[in-house]
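> Compute the structure for the input listed below.
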Amino acid sequence: MDLTPHRPADDDPNPLNRLTLDQLRLRTSMKWRTYPDDVLPLWVAEMDVPLAEPVVRAVTDAIALGDTGYPAGTAYAEALAGFARERWGWDGLAVERTAIVPDVMLGVVEMLKLVSGPGDAVVVNCPVYPPFYPFVEHMDRRVVEAPLGAHLRLDLDALEDAFRRAVAGGRRATYLLCSPHNPTGTVHTADELAAVAALADRHGVRVVADEIHAPLVAPGTVFTPYLSVPGAESGLSLMSASKGWNLAGLKAALAIAGPAAADDLARLPEEVGHGPSHIGVIAHTAALRDGGDWLDALLGGLDDNRALLAGLLARELPGVRYRPGPATFLAWLDCRALGLGDDPAAVFLDRGRVALNSGLPFGTGGAGHVRLNLGTSPEVLIEAGTADGGPPSSEGRPPKPLRVSRSDR
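All right, here's what the predicted structure looks like:
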């Protein structure tokens, strides 16, 4: 693996190669404004890419027209249905069983309100996307953990045990499925998801699937929508173009109901549909309908970055365990062998000036881990993984490298 920094050719289609670090530091979003300028931000789920040209064109045209009112119509759902048919071979996304919601996480909240009540349990597979915990608890629901098993895959025995505990006493329960899984990048198989549906049916547990990372699956890996598997007819799903095309600031997502959940979705309060941005809906629709080439180039770049990160870790921090997942633009790193304590992200920030997500908020199994954002240029990854220290301090301690390096072990 060539770890030498280089600038891409002007005709390189990979969007991860298009922006320099100086250009990125002009951004005013959370990723680039939370830490000082001497910190490389590889944490929150924003990618370092320019927008796909179809998205830019659609938004620019809407702004020029003054088309900045309230969202309406089914164009977003129709675009997603077409994308699902083309990319996943799924023609079961019925436009009439969809609803626009402000974003995926707020959509999750609304789906949980439809199928559960205060005090009910919500099962999650830890370690998992941290907002699952506070959003569920703020709704006065209980989180029940079902830890991932070997190779960071679903553990059906642990899941069944969690379902039993969740419905004890005759209470309603929901399973909040993360598919593909954040932070591991695991893609659940069709067989795994069918087994999940069977378990949920057996125990009377409703399934709400967060499938926000569905477009970000590496070539050669099959993504299976939860609602496409046998037994998932009562499930609810949330999807969006926000992660695939870096549109988090353009709020819009879709709630999708299985055939047996249509009546539940029909009870969604009308005012929920007022929350999405009309410009967001336009952007997401354009991405799904016309942004396929841009996405394919991105997926190739992410595959290259996974290999690059594995090489950097093998050379600079061989004690870190990294099992590249075929989905998302996130890497889950097991740093326990480095002896940096439960929160190695704090050490990497202090000593390496690299901002990563601490594993602790991801729940059980997160201690000693960090989440790294791969959605950046190879140059930034190489800079983050290359030592650049000075002389030892007057107290005899090793130097503070500017980046993650062997001296952080």
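> Only C-alpha atoms from now on, for both contacts and neighbour counts.
OK.
> Check the spacing between residue 295 and residue 84 real quick.
Here the criterion is Cα to Cα, to the nearest Å. By it, residue 295 lies 14 Å from residue 84.
> How about residue 181?
To residue 84, residue 181 is 19 Å away according to Cα to Cα.
> More neighbours: these two, which one.
Neighbour totals were compared for residue 181 and residue 84, and residue 181 leads with 28 against 20 (other Cα atoms under 10 Å).
> unless I'm mixing things up, that one is touching residue 187, no?
Yes: under the criterion of Cα atoms under 8 Å, residue 181 lies in contact with residue 187, with a separation of 6.6 Å.
> Pull up the overlap in contacts between these two.
Shared contacts of residue 181 and residue 187 (Cα atoms under 8 Å, 6 or more residues apart in numbering): residue 327.
> please give me the structure for this one as well, since I'd like to look at both together:
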Amino acid sequence: MTAAPLQALPIDELRQRSSTKWRRYPADVLPLFVAETDFPLAPAITARLARAVELGDTGYTPPEPGIREAYVGFAARRFGWDVEPHRIRTTCDVMMGVVELLRLVTTPGDRVIVTPPVYPPFYDGVPEAGCEVERVPLLETDDDWELDLAGIEAAFAAGATAMLLCNPHNPTGTVHSKESLAALAEIADRHGAHIISDEIHSPLTQPGVVFTPFLAASDAAARVGLTVTSASKAFNLAGLKCALMVTASDRTTAMVDALPDEVEWRTGLFGALAGVAAFDPQSDAWLDSLLVTLDQNRRLLGDLLAEHVPGARYRIPDAGYLAWVDLTALGWGDNPAVKVLRDAKVALHFGPMFGAEGNGHVRVNIGCAPDVLREAVERIGALARADAEAATAS
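Take a look at the predicted model:
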């Protein structure tokens, strides 16, 4: 039985929120930029946080808040992945985890591979860890994007020592195949390199698409991989600060266990409490409903662009609520989101922030009500028509 769609909150209620999405721009702007969603929290999360507030339970995070065991169950149910609880440690958020793991597996001055267009904080996290960014762009195929395995092999052969993998990939929504991940692991293993896999969007993989955790892709992946993930994207908990660092071999587990205690102390108590509730089976129905809504919206966006912005290029993502749209044909420059914000009053994420491969592109947050998405694309379409008419008149 298919779950019912999850309904977004009314926009007048959303504008009462104090988060970045609703405070960055004036009220006449539709915000479809930052990765926050417009839905009510899963009921189990609301109940757990409300009880904590009622108790004044706002102290330090305990060593065992229960999130390891909760994630073990979630990974088994959703991905068929057997994770051992003792191979999980927590920290503040995914990027903090990425930086700490990079420091474990690299030395200052090492080169770290990223695969643009990719999540902008990767470009900051690598130098924060004392390393240099090595760009190996995704390959664009007729149907999707894929890892440039030959380019990655060449980069490792030339001295790169680690790679940041984004799976599912942000901003394209690509879920990399098990075969591709296994091949990547073999390459890294041959060169004595490590793969740090950001899997924060994995709970948002659509039914019919198979998500393979990197550590489960092969024996080599278990040897060379370290994963960072969180409930924060799927369950809209970014402000509560809790991420998981996961390993699958005795060697990498010992490395992560040797991290300073302070890395784990940075875990937010409310983040841990909310994460336990999110990963609990009682939140599965909520997540299934969210996926139905996102499936409808990812398809709706394609229909709306075809109708209102026919020059746009867009591939339906495999996962997540972030859509990667190429507006190059409109002639709005390398960063079309600037014009869209100024003239259409729609805030989209700036494509060039994802790397030079993002020139001419925008990232659109579809984690909203269909009517909000429709109005946003209609505004952009009206702007495109006005520009075309002005060009014709001149």
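> Overlay the chains and give the TM-score.
Structural agreement between the two chains, given as a TM-score (TM-score structural alignment, normalised by the length of the second structure), stands at 0.93; 378 aligned residues with a Cα RMSD of 1.5 Å.
> what secondary structure does residue 112 of the second structure sit in?
strand (DSSP: H, G, I helix; E, B strand; the rest coil).
> neighbours of the corresponding residue of the first structure for residue 167 of the second structure, just the number please.
Using TM-score structural alignment, the partner of residue 167 of the second structure in the first structure is residue 179. For residue 179 of the first structure, the tally of surrounding residues (other Cα under 10 Å) stands at 25.
> which one is residue 179 of the first structure nearest to, not counting chain neighbours?
Residue nearest to residue 179 of the first structure in three dimensions, not counting chain neighbours: residue 211, with 5.0 Å by Cα to Cα, 6 or more residues apart in numbering.
> where along the stretch 51-200 of the second structure do the helices fall?
Secondary structure of the stretch 51-200 of the second structure (DSSP state H, counting those that start in this stretch): helices at 67-79, 94-105, 121-128, 149-157, 178-190.
> of all these, which lies closest to residue 339 of the second structure?
Among these, helix 121-128 comes nearest to residue 339 of the second structure, with 23.6 Å by Cα to Cα.
> Average offset of the closest one relative to the first structure?
In the superposition with the first structure, the aligned residues lie an average of 1.2 Å away from helix 121-128 of the second structure, counting by mean Cα distance after the TM-score superposition for the first structure.
> what angle do that helix and helix 94-105 make?
Going by axes from the mean of the first three to the mean of the last three Cα atoms, to 10 degrees, helix 121-128 of the second structure is angled at 40 degrees with respect to helix 94-105.
> For helix 121-128 of the second structure, grab the matching residue range in the first structure.
Residues 131-138 of the first structure are where helix 121-128 of the second structure lands, counting by TM-score structural alignment.
> which residues sit against that stretch?
Stretch 131-138 of the first structure is contacted by residues 109, 122, 124, 142-143 when judged by Cα under 8 Å, 6+ apart.
> Report all helices and strands that the lengthiest helix in the first structure contacts.
Looking only at the first structure and at elements set by DSSP state H, the helix with the highest residue count is helix 292-316. Under the contact definition 3 or more Cα pairs under 8 Å, 6 or more residues apart in numbering; DSSP states H and E, helix 292-316 of the first structure sits against helix 378-384.
> Would you mind pulling up the elements that the helix it packs on packs against?
Packed against helix 378-384 of the first structure, as judged by 3+ Cα pairs under 8 Å, 6+ apart, are the following elements: helix 292-316.
> tilt between the helix it packs on and helix 75-88?
Computed with the same axes, to 10 degrees, the direction of helix 292-316 of the first structure lies at 60 degrees from that of helix 75-88.
> Pull the number of nearby residues for the aligned residue in the second structure for the residue nearest to residue 179 of the first structure.
Residue correspondence to the second structure (TM-score structural alignment): residue 211 of the first structure is matched to residue 199. The local packing of residue 199 of the second structure (other Cα under 10 Å) involves 22 other residues.
> what does residue 30 of the first structure give?
By other Cα under 10 Å, the residues close to residue 30 of the first structure number 12.
> Could you check how far it is from residue 304 of the first structure?
Distance check for residue 30 of the first structure against residue 304 of the first structure: by Cα to Cα, it reads 26 Å.
> could you pull out the strands for the stretch 201-350 of the second structure?
Along the stretch 201-350 of the second structure, the segments classed as strands by DSSP state E, counting those that start in this stretch run 225-229, 243-246, 313-314, 322-326, 346-350.
> Return the residue of the first structure aligned against residue 335 of the second structure.
Across the alignment, which pairs residues by TM-score structural alignment, residue 335 of the second structure is matched by residue 343 of the first structure.
> hmm, I was thinking of residue 309 of the second structure
Counting by TM-score structural alignment, the partner of residue 309 of the second structure is residue 317.
> Quick check: its match touching residue 403?
No: the pair residue 317 of the first structure and residue 403 fails to qualify as a contact (Cα under 8 Å) at a distance of 11.5 Å.
> The two - which one has more neighbours?
Between residue 317 of the first structure and residue 403, counted using other Cα under 10 Å, the more crowded position is residue 403 (25 against 20).
> Three-state assignment for the more buried one, please.
Secondary structure of residue 403 of the first structure, reduced to three states by three-state DSSP: coil.
> Pick out the residue closest to the middle of the second structure.
Ranked by distance to the mean C-alpha position of the second structure (Cα atoms, centre = their mean), the top residue is residue 201 at 4.4 Å.
> Now which residue in the second structure aligns to residue 189 of the first structure?
Pairing criterion TM-score structural alignment: the partner of residue 189 of the first structure within the second structure is identified as residue 177.
> actually residue 242 of the first structure, not the one I typed
In the superposition onto the second structure, residue 242 of the first structure corresponds to residue 232 when matched by TM-score structural alignment.
> Residue 243 of the second structure -> the first structure?
Across the two structures, residue 243 of the second structure finds its equivalent in residue 253 of the first structure, going by TM-score structural alignment.
> Report the separation between the two terminal residues of stretch 20-39 of the second structure.
Stretch 20-39 of the second structure has its terminal residues 15 Å apart, counting by Cα to Cα.
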